[in-house]
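Chemist: take this sequence and fold it.
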Amino acid sequence: MTTHHTTGPAPTATVSVKPLVLNAPQRGEDLHVRITAPTAGTSLPVVLFAHGFGSNLDGYAPLVDHWASGGFVVIQATHLDSKRLHLPADDPRRPQMWRYRVQDMRRILDELNTLEASVPGLEGRIDHSRIVAAGHSFGGQTAGILVGLRVTDPQTGAEDLSDSRVMASIQLATAGKGGDELTPFAHNNLPWLRDQDFSHIAAPGLVVAGDKDDLPLSTRGPAWTADPYTLSRGNKSLLTVRGGEHFLGGISGYQATETTDENPDRVALVQQVTLAYLRHVTGIDLTDWKNAQTVLTGGHPLGRLESK
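Modeler: From the prediction side, this is the model:
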């Protein structure tokens, strides 16, 4: 793996359209959606991407642009926790933030034909049978729930909110198991992390974890973010990014102020491995994924890729 395009498809031009607005009375705010797509190609698979806590549909350009230029239609929404929406601290929707995010994603899938027709030149070019959910941090949990991660709601217990329209997932720097491993802050403020059950996730998935991602949510240190891999069933892969902190070198945006470990090589690694995985899991091409598995064995300075 190098930091420039030596393998994979030649990047194609992309177009991005926003905001596409879906009426969503049950969430109290219209749902704003952005679609980034290649200008050419047909039977294009979809990546449904969920942003991290506080972000919005304009985030994560390094990943979104790379995936779209590699042949994928990338769909992003602005979720209720976005700083753009300024929800007050006592807003009654806050404890259910995790649930509204999943509903946002399902709403997008329900309205995919409408959204597709709203992007000039896109109609008829999407393959609705190949949809991968992806997300960073809080968004990684959202993607996980769509493929079978079960979150225990204090009121209703554990629920299965998976969606059969989603074939696989990519979870980047995502929360692990809850219970007594949570810090008091996480236990008190993020009730959706208290009890997460990864054992029902049968769909294929790639987990990306930074080995320096020491979040203030768990007492276990960086290994916590590998739980979505270690605690779920087979047909999963784990990319461990060496030296990677929570933003994995800067995946949330170029020169983004929240990035604590800015590193273009790290971002390029995540770009290349995730695109190779997307092409592999949607059946487009296996070569780049096999190449990544070969190259990223124990001694590679940027990262390690393992599968089960």
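Chemist: okay, CA-based contacts and neighbour counts for the rest of this
Modeler: OK.
Chemist: how about the contacts made by residue 296?
Modeler: With contact taken as Cα atoms under 8 Å, 6 or more residues apart in numbering, residue 296 is in contact with 1, 303-305.
Chemist: which of the residues you listed sits closest to residue 260?
Modeler: Checking the contacts of residue 296 against residue 260 by Cα to Cα gives residue 303 as the nearest, at 18.0 Å.
Chemist: here is a second sequence; please produce its structure as well for comparison:
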Amino acid sequence: MKTFKRLALTVFVLLVGGWVLYLSVFKPAPVALPEAKSMPADADMSTIYGLAPGLLEVEVIPEMVLQTRDGPLTLTAFYPDTEGAFPLVLFSHGNFSNRRAYDRIIRHWVSHGYVVLAPDHLDAGGMLNGILAMTRYGNDGVMQQRPRDLINILDGLDDLAAQSSELDRRIDRSRVASAGHSFGAFTAQMLGGADAAVPGTDSRLRERDTRIQAVVAFSPPGPMFDMVDEQSWQNMKAPQLVTTGTWDVEARFFRDWRLHAMSYERGVEGLNSLLVTEGTDHYFGNLICRLEREVEPQADALMMANAVSLAFLDAQMKGDQQASNFLASDTLATVTDGFAQVSQR
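Modeler: Predicted coordinates:
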């Protein structure tokens, strides 16, 4: 038995090592980035909805552990430091990232009156751990567990309440949205009705949860893993906001930034909004997901994403007519001289 375990471990390490070697050595040709407009220095930002941080202080519970049907789940809770019950947003991190790599987005929402719960998924904690998870559970296993993590949080709100009454009394359980970035964006979309093919079969992965009333998807994938395909969003029932940028490319998988807008184009008509910002990459420089990148931060682009995502959430979760009117207008494109534009279909 010990010999078998050592052999299995050796094979496992070789597989992971080979994958890492492939990623580091066999690099495809880089993608030529298009010229991009910058934010006008004299732009009058006062007419952009939700641009400034809100007035509410943000409280953070750095680590909570929820015992679920699938094992323990670690998450961070963010809530406004004021009395009241606020809409709940479940946030799913990108592949190989972690629950604390998106504070610059999450804190903006919370300061305007939202509660956010953000878990670590199986693939959290860096490339090596992510590859280990993919190898152990398969792409489909990891993909399906991610939305289950968010569903487990909703099912476990009473257990979280027992851990923190301060958190519990600020959650309005009747108003729930899902959100995420990259792989996490598709996770959030799955709760809204998106699905994925299971390679070699006629079945599809589905984890729709009718408690989800809106979806915010930062840079969601186009075709991925032979699982996400052009049909993946045709049954989405929840309204969604999709965001991407003209530098949102990756040489191995997404050589055209427009692939990240596929879910906007393929989603059910009448439920989709899209934010596109000029010269914006997958990580807003180094402001989300991969904070260790040694590149220039794209602060203007993140500011636009925070404002538009807040407007979308306010319109969908709070019924704010001013937010709806802003999204339907050409205000953003006009003020930013085309640096940032919102579309709806």
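Chemist: let me see the TM-score of these two.
Modeler: The pair, once superposed, lands on a TM-score of 0.86 when counted by TM-score structural alignment, normalised by the length of the first structure; 294 aligned residues with a Cα RMSD of 2.7 Å.
Chemist: now, which of the contacts of residue 296 of the first structure lie within strands?
Modeler: Cross-referencing the contacts of residue 296 of the first structure against strands under DSSP state E gives 303-305.
Chemist: dump those to CSV, plus distance to residue 205 of the first structure.
Modeler: As requested, those are exported to CSV (distance: Cα to Cα, whole Å):
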residue, distance to residue 205 of the first structure
303, 18
304, 16
305, 13
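Chemist: top of these by neighbour count?
Modeler: For these, neighbours were counted using other Cα atoms under 10 Å, and residue 303 has the most, 23 neighbours in all.
Chemist: hmm, which of the contacts of residue 296 of the first structure are common to the second structure?
Modeler: Retained contacts for the contacts of residue 296 of the first structure in the second structure, judged by both residues aligned by TM-score structural alignment, their matches' Cα atoms under 8 Å, are 303-305.
Chemist: the stretch 101-250 of the first structure: helices as residue ranges?
Modeler: 112-118, 138-146, 184-189, 227-230 (DSSP state H, counting those that start in this stretch).
Chemist: tell me which of these sits nearest to residue 203 of the first structure.
Modeler: When the helices of the stretch 101-250 of the first structure are compared by Cα to Cα, helix 138-146 sits nearest residue 203 of the first structure, at 9.7 Å.
Chemist: in the second structure, what range does that closest one match?
Modeler: Per TM-score structural alignment, the counterpart of helix 138-146 of the first structure in the second structure is residues 183-191.
Chemist: how far apart are that stretch and its match in the first structure?
Modeler: In the superposition with the first structure, the average deviation recorded for stretch 183-191 of the second structure is 0.4 Å (mean Cα distance after the TM-score superposition for the first structure).
Chemist: map residue 234 of the second structure onto the first structure.
Modeler: Per TM-score structural alignment, residue 234 of the second structure is aligned with residue 199.
Chemist: what number of residues lie near that match?
Modeler: Burial measure for residue 199 of the first structure: 15 neighbouring residues, criterion other Cα under 10 Å.
Chemist: over to residue 9 of the second structure?
Modeler: The number of residues packed near residue 9 of the second structure is 12, by other Cα under 10 Å.
Chemist: leaving out chain neighbours, which residue sits closest to the most centrally placed residue in the first structure?
Modeler: Nearest to the mean C-alpha position of the first structure, by Cα atoms, centre = their mean, lies residue 135 at 1.4 Å. Residue nearest to residue 135 of the first structure in three dimensions, not counting chain neighbours: residue 50, with 4.5 Å by Cα to Cα, 6 or more residues apart in numbering.
Chemist: trace that neighbour over to the second structure, please.
Modeler: By TM-score structural alignment, residue 50 of the first structure lines up with residue 92.
Chemist: next secondary structure after the helix or strand hosting residue 68 of the first structure?
Modeler: Taking DSSP states H and E as the criterion, residue 68 of the first structure maps to helix 61-69. Per DSSP H and E, the first helix or strand lying C-terminal to helix 61-69 of the first structure is strand 73-77.
Chemist: against residue 102 of the first structure, how distant is the residue nearest to residue 135 of the first structure?
Modeler: Residue 50 of the first structure is 9 Å from residue 102 of the first structure, where distance means Cα to Cα, to the nearest Å.
Chemist: hmm, back to that, any chance you could list what contacts the helix holding residue 68 of the first structure?
Modeler: Under the criterion Cα under 8 Å, 6+ apart, residues 11-14, 36-38, 73-74, 251-254, 267, 271, 275 lie in contact with helix 61-69 of the first structure.
Chemist: over in the second structure, find the residue span that helix aligns onto.
Modeler: Using TM-score structural alignment, the residues of the second structure aligned to helix 61-69 of the first structure are 103-111.
Chemist: average distance between the matching stretch and the first structure?
Modeler: For stretch 103-111 of the second structure, the mean deviation from the first structure after alignment is 0.7 Å (mean Cα distance after the TM-score superposition for the first structure).
Chemist: buried ones in that stretch?
Modeler: Of the residues in stretch 103-111 of the second structure, 105-111 count as buried by neighbour count, 16 or more other Cα atoms under 10 Å.
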